[in-house]
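A.B. asks: Pasting a predicted model and its sequence here:
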Amino acid sequence: MSRILPSTNHNGDSAEKEPLVPKVKVEQPEDKMFLRKVGPYQFYALLVFLITYLLNQLDRYMLAITIKPMAQELEFGDKGCMIMSNYTESDLGDVKCNALQEQKYLKMRSCFSSREAGCTPFVASMLTDIYPSELRGTALGIYNWGIYMGYSMSYALGNLITAADINGQGWRWSFFISGIPGIAVGILMLITLKEPERKNASKEAQKADNEGTKEVTASDGICVKLGRILKPFLAPSLILAIVAGSIRNAAGYVFAYNTQPYFNSIGESKEDIAKYMGWIPIVGGSLSVAVGGFISDMVVKGRGIYARVAVIVASLLLAAPFAAGTLFFSPPWAYICQIPTYLFGEMWIGITLAIVVELIPSSVRTSAVAVYLFIISNIGGNMPLLVPPIQNAFEDDGLTKSQSLRGALYILYPGLYVLGAVLFIPAMFLLKRDQERARELEYVNMEETK
């Protein structure tokens, strides 16, 4: 009986026998924890950007909280307007004073919008290159925690520190405390952060690059530079997304600049307002943008960018009734309604920014994001100017100042939530169309290379 010898390799060694039962590759479940997917540098960069944005927002809202004691002490502005620095508590019958205030506000808002465009565009572009698409929404959402942290801290510092009157300097210490840390953070960024390699563009953005969007160089003329930066904004889907985002942003500005006047008008003290608004935006807003980014990152897998917009529409429609509840109920329930309002209503920020950076070619991403922020900040930031005329119209119908302010806020706060959601719906379908066109183009290119 012959014996079967084991096979040998060219060195004469016996080769390993194949197993009788083939090995089955067991796939490990996907780790969906954000912190387990990011590296140390990714986490560190995000933390530094978050602190930077917090300080950026803190000084902005600090001005809204401390403007009245500042105006009274420094005696700046028109004398008649200075005395009634909080326009919702004033007699708005003086047309000259109103026009002067609106002109000053428009100029100030444009300056703020230009200054804001110096932070987030660079950060959004860098985070897009640092984080892959499945983590991008979450990263941008965490970065936007800075808005709510800065906004909440402005009540604590602006009201309580000013009232403490440290060294007899009142409101000045609010700005000392909020401004000095920025110097240290700026030095830290300069030393420890590095410019990432440009990558992680979506198929739509890559298509735009392939169709002729080139790197903007110093040798290009102003018109050429501006044309390349503005070209992505000609897409109907991006236009609608920006308009819808501007409307939703306007609702936030309206209530942010009227929170203290409104609660004062219904009998709440500055200390009462700080007690609730000093923590609600941090908790509700921070959870909202992080959860919203995480959810959009999950639904975008296998569906594409347009699925992110569906999350925005649903969140805004869920938040609108609670925003109305803030105006309908008396404290403390008015404050409590702010928690779900923030929890659902602030998801749009990180998601919309993620949509914009994915639709814009990497070669012009930073400048284009600056344009995006300039647009939504000017449209949204100037919307509070509509509060006084609407309030006047209600007063002419016989309502009190408090009731008139509440009526104006019903229109420009929960009302704009609903309008923003409605405008996001056609943007969602246009994004889906653009995504399908990009996939068809990619399929045709693959067929041609065969």
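C.D. replies: Noted; the coordinates are in hand. Residues are numbered from 1 along each chain as shown.

A.B. asks: switch to C-alpha atoms for all contacts and neighbour counts from now on
C.D. replies: Noted.

A.B. asks: Just the helices from the stretch 51-200 of the chain, written as ranges.
C.D. replies: Using DSSP state H, counting those that start in this stretch, the helices found in the stretch 51-200 of the chain span residues 79-83, 95-116, 120-130, 133-143, 145-155, 162-164, 172-192.

A.B. asks: hmm, who's touching the fifth one?
C.D. replies: I take that to be helix 145-155. 50-59, 61-62, 65, 273-274, 277-282, 285-286, 289-290 (CA atoms under 8 Å, 6 or more residues apart in numbering).

A.B. asks: Identify the residues contacting the residue most central in space within the chain.
C.D. replies: Centroid-nearest residue in the chain, with CA atoms, centre = their mean: residue 349, separated by 3.3 Å. By CA under 8 Å, 6+ apart, residue 349 lies in contact with 141, 144, 289.

A.B. asks: quick one: it from residue 289, how far?
C.D. replies: 7 Å (CA to CA, to the nearest Å).

A.B. asks: Quickly list what's touching both of these two.
C.D. replies: 141, 144.

A.B. asks: Distance check, residue 43 against residue 184.
C.D. replies: Counting by CA to CA, the gap from residue 43 to residue 184 is 19 Å.

A.B. asks: Pasting the second one now:
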Amino acid sequence: MGTISMLKSAGTYPTYVLFILMLVYLVNQMDRYVLAVSSKPMAKDIHFGDRICELTNGSKSAACNATDEASCVSSFIHVSNNSNDTMACDWAYSGTGIEYEVLAGPVFIVMFTLVGVTLSPLADRKKTNRRSWLGIAVAMWSLMNVLASFSTAYWQLVLTRLGLGVFEAICTPFAVSLINDYFDKNLQGTALGVYNWGIYIGFSMAFALKLLIKSVGWRWTFRVSGFPGILLSAVMFLTVKEPTRRSLSLSPEPSMDSSDELVPKKRVSKWSRLKSMVRELMRFEIILVALTSGVRSAGGYVLAYSVNQYFSEHDVNVAFYMSWVPLVGGVLGAAIGGFASDRLSKKYGLQGRLMLLVGSQLLAVPFAFGVVYLPNPVMAFISLLITFVFGEAYLGVAIAIVTTVVSSRARTFAVAVFIFVISNIGGNATLLVPTMNAALPHGLQDTLTILYCSGYIIAALSFFITLMKLRQVQELHTPSSVLLDAALDADEEFEYPSSPVDDGDDRSATSPLILNQRRSTSNTRLMPRQASLTQVDDRDMAECQSWSQAIAVNWRRSSVESRQQAAAHSAPTTYGDEMKTYRSTDDVQRAPKTIHHEDDDEDFDDAFQPSIRNNTDDD
């Protein structure tokens, strides 16, 4: 109910768009995992992967235990049934092995991650229509699955799988960018949690399609998975609008100079912009959260592509349980996790989201071991359900953390890099499965223990380290930031201690930040000595929000007053070799685009939390 009420507060149309994006992600995951449920009949038809000795009807028997083709085909057993049939053992393709793992992992992941990182900066450009890109992408990756159904050779499956990776790479970076513009920062966790429902519903629907294979075959299963995406593409073009862009990050957007005068906006090269975005991503919390999510993703990939094989020795309908367990558990986990993280974020900030990640992963640990070690398959699937509820809250919350601590210009790029990391760690982990199965004493059970169960323990520890590190940094800044806010309120001179962070500029590590906030002095600027604001924003701002807010407030007050004073006295302002004179406030408002004017002040305020404007209302 909490999730529903929070979505209602966002409005009907944004909620509708979120629902459409969730369906897009659903189709994305269904088309990706349909390979896992149809690999065996596909391998038998196209001939790839490992081969095993089994009955001609595809079931296992103790009599069919040969390890080579000659011994297998010479084995016959008598099956007692109404027709007294005699069945032979068959040396058949099992749908497993290195060729299958390559198809499931690297063939898809390589294109998926490279294209995602390459195209993601386009989503941050104002001229890019993200709705159109996403609509085309969903139609094209669905078409790849339809084309795969006509494959008659292994290389054709590889090509269509590559195409699937190319177009699915567009999905999450562009969808998250749309969500960030449709929903307020305080609803990010909830909205991303709902969006991630698509993972679990799509994954479950892929296993539900397995029920069609016996009746219509694997080829029609691929076609059925592809058609909905083509229809959904048309719905997107007809009903989804491109939203107005806004900033939701903690880092300020505009670039300013340390001069007291108005400064022209400089053209920034693409290379400089890329270096700036990469520098934003070099934050410890982003690196640790991405690597940890990759470890968790590895466990999910390994389980998804091994669950049929693991439970094949038990008399249990895997498709039945996997068609609803991930759906129910994953949706509940994502919804509860997103809602709870938003509530904790309001009270504790970024630390609140990390607290949730630590707690959820710890709670999932015993149930993850239950999936692998409970002797009763039914109890194992019930344990998997609970594991999903606790453990799958991590993804939406992790993305919310990443999009919060970077500026809007790097938001989509950050999401793409995040997906690049978790997909390469997670997707390529499936390559370890055949080797580990052969090397470990208990085969696949030991492999799942290491790659799946242990992932929750590692994730909990890593998220806890991130939380402690973030708390240490914030405590280091808090005393000074509190004094800074007090100085602004009291209109008194205040000396800010030097920043312990090396910003890579020429500023001395011991040089102080002098705040002289006197309303009687109109041109006072709150800036670090011999440094511009952009030299301290990327690394310091998220940890010391009050510092950034105070800088924003003082900069806005002083710049407005300076322009008004300059206009009133017809004061000339020099920009390089040019001299321009503005004789009134109206002239300032009509200044060329190279001159920073009043509208930019409002854009600058939007880069910070709404409380900034409240702080300046009385001025």
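C.D. replies: Arrived safely. None of these values were measured; they are calculated from a predicted model.

A.B. asks: Mind telling me what the residue nearest to the centre of the first structure corresponds to in the second structure?
C.D. replies: Residue pairing (TM-score structural alignment): residue 349 of the first structure is matched to residue 395 of the second structure.

A.B. asks: next one: residue 441 of the first structure
C.D. replies: In the second structure, residue 441 of the first structure lands on residue 548 (TM-score structural alignment).

A.B. asks: Then residue 230 of the first structure?
C.D. replies: Per TM-score structural alignment, residue 230 of the first structure is aligned with residue 278.

A.B. asks: Report the buried residues of the one helix or strand its match maps to.
C.D. replies: Using DSSP states H and E, residue 278 of the second structure sits within helix 270-281. Neighbour counts using 16 or more other CA atoms under 10 Å place 274, 277, 280, 281 of helix 270-281 of the second structure among the buried residues.

A.B. asks: Over to stretch 416-427 of the second structure?
C.D. replies: 416, 417, 418, 419, 420, 421, 422, 423, 424, 425, 426, 427.

A.B. asks: Over to stretch 323-330 of the first structure?
C.D. replies: Result for stretch 323-330 of the first structure [16+ other CA under 10 Å]: buried residues 323, 324, 325, 326, 327.

A.B. asks: Kindly report the same for stretch 241-252 of the second structure.
C.D. replies: Applying 16+ other CA under 10 Å to stretch 241-252 of the second structure flags 241, 243, 247, 248, 249, 250, 251, 252 as buried.

A.B. asks: Do I have it right that residue 351 of the second structure meets residue 467?
C.D. replies: Yes. Using CA atoms under 8 Å, residue 351 of the second structure makes contact with residue 467 at a distance of 6.2 Å.

A.B. asks: ok now do the closest residue to residue 280 of the first structure other than its chain neighbours, which residues does it touch?
C.D. replies: Excluding the flanking residues, the one nearest residue 280 of the first structure by CA to CA, 6 or more residues apart in numbering is residue 339, at 6.1 Å. The neighbours of residue 339 of the first structure, taking CA under 8 Å, 6+ apart as the test, are 280, 281, 283, 284.

A.B. asks: Of those, which belong to strands?
C.D. replies: Within those, no residue falls in strands by DSSP state E.

A.B. asks: Among the residues you listed, which one has the most neighbours?
C.D. replies: Compared across the contacts of residue 339 of the first structure, residue 281 has the highest neighbour count, 26 neighbours, by other CA atoms under 10 Å.
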